[in-house]
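Enquirer: sequence unknown, structure follows:
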């Protein structure tokens, strides 16, 4: 098991963790064989420091990950650009049977968006789990007391 990046006793970390747990979309950045960036919005489950995404197997991002495991992630900014969460790490393609905990969390998170469609039916299309282990996370937000900023892991 990988140690968490966020410290829930630190306000900016707790805020970033809440956003990662509840935001419906994160932007996943991959690179193609020529090093050209490719960024797409995806649904995801969060269990610090792991993001799990479910994809169609025929997408560009899946093809890119077969060549380059390095990825970037970013939530949409909130607070008119003063509430930012970005990160990076390594991704691996997985199998549905290997991500049961993430699948349960994902199902609970997105049940309202799936409506009447059962998760099992949705997974017939989005059948390829992508497991991203973040090794870097940067979060900042403006507060009435000033800017809260964290770059994890801490350097020095």
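Expert: Structure's in. What do you need? Here the structure is a predicted model, which is why all the values come from computation and not from measurement. Numbers count the residues shown, from 1 in each chain.

Enquirer: only C-alpha atoms for contact and neighbour calcs from this point on.
Expert: Will do.

Enquirer: and stretch 10-27, how far out from the chain's middle?
Expert: A distance of 10 Å separates the C-alpha centroid of stretch 10-27 from that of its chain, computed with C-alpha atoms, centre = their mean, to the nearest Å.

Enquirer: which one's the longest helix in the protein?
Expert: What stands out as the longest helix in the chain, according to DSSP state H, is helix 100-114.

Enquirer: structure B:
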């Protein structure tokens, strides 16, 4: 991550939110400039945000076409003052969700245990349904 140091005091909140928040808004742009934003589960690992998706979604199409990506964590705090916005690039990982998950499966299951139970689908089935793995690499961070 060029220019982004999540260990600095200034970005401590961003690091915490990236590790703990369950939902991020994943925004891509179509060829005609139309933005497309969707809330997704994500996992922060080794300087990347990982998103698993069904293969035929708009976001996957946009990533394959080279769209820039913005990740926006939901504003928290009493007055919406916990904000983290990351801008960067994304690519489809050829290993797919199952291959990527092998690297952090236990941590992913801990993070999303309640959501997986509520969703009513075991992680293996989630990995099959949301089989496309998107690797987002941030280049710019805004946080306040």
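Expert: It's in. As the structure is a computational prediction, the values presented were derived from the model and not from experiment.

Enquirer: The longest helix of structure 1 - contacts with which helices or strands?
Expert: Contacts defined by 3 or more C-alpha pairs under 8 Å, 6 or more residues apart in numbering; DSSP states H and E place helix 100-114 of structure 1 against strand 45-47.

Enquirer: Which residues does the strand it packs on contact?
Expert: 20, 21, 51, 52, 53, 102, 103, 105, 106, 109 (C-alpha atoms under 8 Å, 6 or more residues apart in numbering).

Enquirer: top of these by neighbour count?
Expert: Using other C-alpha atoms under 10 Å as the neighbour criterion, residue 52 leads these with 26 neighbours.

Enquirer: Which positions within stretch 5-12 of structure 2 qualify as buried?
Expert: Using 16 or more other C-alpha atoms under 10 Å as the burial criterion, the residues of stretch 5-12 of structure 2 that qualify are 6, 11.

Enquirer: Once you drop chain neighbours, what's closest to the residue nearest the centre of structure 2?
Expert: Centroid-nearest residue in structure 2: residue 42, 3.7 Å away (criterion: C-alpha atoms, centre = their mean). Ranked by C-alpha to C-alpha, 6 or more residues apart in numbering and with sequence neighbours excluded, the top spatial neighbour of residue 42 of structure 2 is residue 51, at 4.8 Å.

Enquirer: so what corresponds to that neighbour in structure 1?
Expert: Counting by TM-score structural alignment, residue 51 of structure 2 corresponds to residue 53 in structure 1.

Enquirer: for residue 109 of structure 2, same thing?
Expert: In structure 1, the residue equivalent to residue 109 of structure 2 is residue 107, according to TM-score structural alignment.

Enquirer: Count the neighbours of the nearest residue to its match once chain neighbours are set aside for me.
Expert: Here the nearest residue to residue 107 of structure 1 in space, its sequence neighbours aside, is residue 119; by C-alpha to C-alpha, 6+ apart that works out to 6.4 Å. Using other C-alpha under 10 Å, residue 119 of structure 1 is surrounded by 18 other residues.
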